[in-house]
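Visitor: Give me the fold of what follows.
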Amino acid sequence: MGEKEMIEHAHVEHPLDGKEQQELLTLADIMEKNKPNPWGPGYLKLYLMSGLIFLCSTMNGYDGSLMGSINALPNYTKYYGLPEGGSVSTGIVFAIYQIGMMVGSVFIWMADWRGRKMFILIGVVGVCIGTIVNATAKTLDVFIFGRFLLSFFATFAQTASPLLLVEIAPPQYRGTVAGTYNTLYHIGSIIATSTVYGAHLHLADKGNLDWRLPLWLQMVCPGLVALGVWFIPESPRWLIAKDRHAEARDFIVKYHANGDPSHPLVTLEMEEMTRNLKEEGLTHWKDFFDLSVFVKTRARRYRLMLNLAFSWFGQFSGNNVASYYLPMLLENVGVTDTNTQLLLNIIYALTGWIAATAGSRFHDLVGRRKMFLSGTAGMAICLAITAGTAAKFVQDGSTTASAASIAFIYIFGVVFSFTFTSMQPIYPGEVMSNDMRAKGMGVFQLTAGTAGFVNTFAAPVALRDIGYWFYVFFVFWDCFEFAFIYFFFVETKGRTLEELNEVFEARNPRKESLKIRKRRGEHAT
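Guide: Here you go, the predicted model:
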């Protein structure tokens, strides 16, 4: 080991303090003068590994569009004796997925205990088992149980995946790399809607194959993850917490500094992670039920508030209603042909994926707050126009109003995808400290599951009973979201996860997060 490496190693084992700590470069300093090549060999390998983890995100998208699509198939509803509409008949089949998520969220702490990789593996294998139960179910009760089993284990994989990505992503590209994860929600949706469309078009006269086949294909992506997760490195923060410093440093050198052990980013990240984890640690199975980690200081309560708020907003802005019940929304404005509904479902998913993928990059360029604020304003406007044109169609059957209503349902989907989709599981993880993050992701899943449950269980009844007034409710709700985000949400762009500690310790975290940081201890507006 060279002299410079020995000095850096000493910094890892003996964190700086006092005056020396004030001179430690920040991420902003390093990116200004010594930015690593984002297309270097280490980064390319990291992107490839991240791509495999992204496949876990397809599971929610696949399920949402799968159920929304097969719910429009006569063979499916006839087989299980499901009448059209109604909260009991349709809602419970959808909502059981959210119930499984909420139950699964209780076990998220195991990702701190046994590691992110192991938790992902357990999750994807469980999803494959749930898929088999689902696809072979002869009764509605077994079908519902299979959906519960599937969502329970999907929660494991879908919580550990963004948790791992947030912690392995280069800090300067965290929004792009980790944010791309949730964009594959739309890939899952595209696969599901295309499969159902093709199966219904060619297999509708072959018994129940038009809806059984798409159910079987639900295990493809988790199956690929189960085969490849063995080759993914573990989170460097988890390694440091388990006193495996050398492995953590090797990871940062290889994947964040393109193999350069003398790069200042290596020193910065190891220094910050080691110091922070020494002070806070990770969750252990013995202290899982100790929830004081969320509330024992003002800064932690603020972090929890943002986690809860964004977890709810991500599922309760009108988006879940559109993704699960798009065929029903289309029927409300005059599109009743099954094949047309399925084709429009595919287009909705495709436009959403393109928008979400672009948005994941913009979160690192523009910033989280600006994206969230523009998104909530845009969604409120889209839903207001959708409500108005839907009302016009209901009153006089105007085909122009019907077309306009459909168009703005799609524009709403694009706006939500561009500004919210990529950050849905990422921002709740970013705002948590290291010792809060695993439990915080459990809170995220529990909150998102609750919001999704309310949406998917109530939506069929609301759409049937109050029609376009359901859109009006979300117009006012999105206006409330806009105000909340403006006054409370912090900007996480351009900081390491550990540098965010300083933001939350400030008297006004929102204002502090908008300051530009240079050397530690210096601030400039």
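Visitor: only C-alpha atoms for contact and neighbour calcs from this point on.
Guide: Fine.
Visitor: ranges for the helices of the stretch 301-450 of the chain?
Guide: Using DSSP state H, counting those that start in this stretch, the helices of the stretch 301-450 of the chain run over 319-332, 338-365, 368-396, 399-419, 427-430, 437-465.
Visitor: Between helix 319-332 and the second one, find me the angle.
Guide: Read it as helix 338-365. If you take axes from the mean of the first three to the mean of the last three Cα atoms, to 10 degrees, helix 338-365 sits at 150 degrees to helix 319-332.
Visitor: Tell me which of the helices of the stretch 301-450 of the chain sits most buried.
Guide: Neighbour counts (mean count of other Cα atoms under 10 Å) averaged over each of the helices of the stretch 301-450 of the chain peak at helix 427-430, with a mean of 26.
Visitor: Show which residues not belonging to that one make contact with it.
Guide: For helix 427-430, the surrounding residues in contact (Cα atoms under 8 Å, 6 or more residues apart in numbering) are 162-163, 166, 306-308, 310-311, 437, 440-441, 444, 492, 497.
Visitor: is it possible to export the residues you listed to JSON lines including distance to Val229?
Guide: What follows is these, written out as JSON lines (distance: Cα to Cα, whole Å):
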{"residue": "Pro162", "distance to Val229": "14"}
{"residue": "Leu163", "distance to Val229": "15"}
{"residue": "Val166", "distance to Val229": "17"}
{"residue": "Leu306", "distance to Val229": "31"}
{"residue": "Asn307", "distance to Val229": "28"}
{"residue": "Leu308", "distance to Val229": "30"}
{"residue": "Phe310", "distance to Val229": "29"}
{"residue": "Ser311", "distance to Val229": "27"}
{"residue": "Arg437", "distance to Val229": "21"}
{"residue": "Gly440", "distance to Val229": "23"}
{"residue": "Met441", "distance to Val229": "20"}
{"residue": "Phe444", "distance to Val229": "23"}
{"residue": "Thr492", "distance to Val229": "28"}
{"residue": "Leu497", "distance to Val229": "24"}
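Visitor: Alongside the first, I'd like the structure of this one:
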Amino acid sequence: MSEDLKILPKTSWKVYLAVVFASIGGFLFGYDQGVMSGILVMPYWIHYFNDPDDVRRGFITSILLLGAFAGALFAGPLSERIGRKISIMVGTVIFWLGTSMQTGATSDGLLLAGRFIQGISVGIYSTNITVYQSELSPPHLRGRAVSLQQFSIVFGIMVAFWIGYGCAYIQSDASWRIPLGLQLAPSVLLFCGCFFLPYSPRWLCSRGRYDEALHTLARLHSNGDIDDPYVRQEYDEIMEQIKFEDEKAVKSYAELFRNRSIRKRVILGMGIQTMQQWIGINAVLYYAPFIFRSAGMTGTLPSLLATGVNGIVCVVCTIPAILFVDKWGRRNTLLAGGAGMGGSMLIAGSLLKVYPYVEGGDNNTSAQYGAVAMMFIFSASFSFSWGPIAWIYPAEIFPTRARAKGASLATASNYIFNFVIGQITPIMIENIAFGTYMFFFATNVICGLIVFFFYPETKNRSLEEMEILFGGDEADAIQTVAARKYDGANLEQTEKHQVADDGHSSIEKS
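Guide: This is a model prediction of the structure:
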């Protein structure tokens, strides 16, 4: 038997608790997506805002994304200065302002301003929460932890769909004001809970708070034991990279593009977030009632009901990603999901081309409901693949000195193209109908090819070991620390200590 020793990764309920609670920010973003989808077809909202046309409706929906674009760019420098946790709290205060303005809106201007301000908070949330989750999680659970962000998003969408469906029966302006106002409750819970969440150990090290970082790692992974081998190895890897980064800190967004290794990662991070929009998911989520109407589900309540079912599909089908994405890997999961999405769009478009819905005409109900079923398959395919992984990949590939700004640029890319999709989708549905589905079939094929040829696999690597994968400047130093061995005396002592604390050893003889 070899004398080499390998430190096994840790699994701690404290890590799970922190990353689950932080994902409330994802719930808030998802809730807004879902609630606006329902509100857009509510009669009292339509009457109150003077029956907006497709272009105006698209802008009311999408202006939140312009705010999110600005918030994402602001989130990087903010996170580096005050930390991931405090940034989330700042985003929550901004969220309160934007939500209150929307709920009490008496004019287009107030509604638009509220959505833009709320969007700023969404950009801060989605940048910092995924970075926070990735920095707290051990490598073998990082995909699962960051997947919780996507699960929270789709869970928020589902909850909003059903609240919107119930409120559609209210015969007053409360039918749309109540769903908007309810967002405040989970945001207050997130703000208060942040007081009890730990700081990111990697951020603490980057600010020179080394002792606090070591004790935070120990509390998260070993019940406070700072001499635990896994804690020491994690701390040593972080410190090795921090020493290097003190000399080469990224002080601006422009500096991200001067280093070849980091530039490549910026392109990959921005690319995967951009592609997540061009595959068509938010076209389906934002305008699901209109898509279902185009397939023959006329009337406000039937289309909202179908939208609510779609929300359930998204939630259920995100669960496999949470459980297995660290086993399946990033690339294979993206390719499988893309195949499902592209195929469903192709079939739906073909059915609606041959059997288009004609109001009052002789319609093929089976074909049109088949197209609706394809939208459910599309959502299911997205939910276990592109949904979570587009958030996981940018959060894990950057070194500490560039992680906040790199993830910030990637997230900003998501929102600016989300805005574009929000603008063009209602026009496409209105004017080219089945062609909308064919367009997104083509984009899924293109995005699949890009992933196949350009995206490396990143599963089960520590955040510091990404330097080895991408050939970063400090790869050699990280490799040395990652390969550190422990002698037999350390093995025996650690096994006894771990059995006493945890009931099992976290060291395995290789």
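Visitor: ok, back up a step: could you single out the nearest of the contacts of helix 427-430 of the first structure to Leu463 of the first structure?
Guide: Ser311 (23.9 Å; Cα to Cα).
Visitor: Nearest residue to whichever residue in the second structure pairs up with that closest one in space, please, no chain neighbours.
Guide: Superposed on the second structure with TM-score structural alignment, Ser311 of the first structure falls opposite Gln273. Residue nearest to Gln273 of the second structure in three dimensions, not counting chain neighbours: Asn414, with 4.8 Å by Cα to Cα, 6 or more residues apart in numbering.
Visitor: And that neighbour, what's its match in the first structure?
Guide: Aligned against the first structure - with TM-score structural alignment as the criterion - Asn414 of the second structure pairs with Ala448.
Visitor: Now do the same for Asn363 of the second structure: its match in the first structure.
Guide: Matched across to the first structure, Asn363 of the second structure falls on Gly397, judged by TM-score structural alignment.
Visitor: make that Gly193 of the second structure, sorry
Guide: Going residue by residue (TM-score structural alignment), Gly193 of the second structure aligns to Gly228.
Visitor: Same check on Asp236 of the second structure?
Guide: Aligned by TM-score structural alignment, Asp236 of the second structure pairs with Glu271 of the first structure.
Visitor: wait, that match sits on Val12?
Guide: Yes. Using Cα atoms under 8 Å, Glu271 of the first structure and Val12 qualify as a contacting pair, with a distance of 5.4 Å.
Visitor: what touches both of the two?
Guide: With Cα under 8 Å, 6+ apart, Glu271 of the first structure and Val12 have no common neighbours.
Visitor: mind listing the helices for the stretch 401-510 of the second structure?
Guide: Under DSSP H, counting those that start in this stretch, the stretch 401-510 of the second structure gives helices at 434-454, 466-469, 475-482, 488-502.
Visitor: Could you find the counterpart of Ser344 of the second structure in the first structure?
Guide: Ser344 of the second structure maps onto Cys382 of the first structure when the alignment is built from TM-score structural alignment.
Visitor: Now tell me what touches stretch 172-184 of the first structure from outside.
Guide: Here stretch 172-184 of the first structure makes contact (Cα under 8 Å, 6+ apart) with 27, 31, 47, 50-51, 53-55, 57-58, 61, 162, 165-166, 169-170, 353, 356-357, 360-364, 417, 421-426, 493-496.
Visitor: typo on my end, stretch 234-254 of the second structure
Guide: If you take Cα under 8 Å, 6+ apart as the criterion, stretch 234-254 of the second structure is touched by 202, 205-206, 214, 217, 256, 400-402, 405, 464, 474, 477-478, 481-482.
Visitor: Give the ChimeraX command for selecting the buried subset of those residues.
Guide: Burial among those is assessed by 16 or more other Cα atoms under 10 Å; the matching ChimeraX selection reads:
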select :202,205,206,214,217,256,400,401,402,405,464,474,478,481,482
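Visitor: Pick the one among the contacts of stretch 234-254 of the second structure closest to Leu64 of the second structure.
Guide: Lys405 (21.2 Å).
Visitor: And that closest one, what's its match in the first structure?
Guide: In the first structure, Lys405 of the second structure lands on Lys439 (TM-score structural alignment).
Visitor: Please verify my assumption that that match contacts Trp109.
Guide: Yes. Judged on Cα under 8 Å, Lys439 of the first structure makes contact with Trp109 at a distance of 5.7 Å.
Visitor: Against Leu97 of the second structure, how distant is Ala68 of the second structure?
Guide: Using Cα to Cα, to the nearest Å, one obtains 15 Å as the distance from Ala68 of the second structure to Leu97 of the second structure.
Visitor: When those two are compared, which one has more neighbours?
Guide: Neighbour totals were compared for Ala68 of the second structure and Leu97, and Ala68 leads with 34 against 16 (other Cα atoms under 10 Å).
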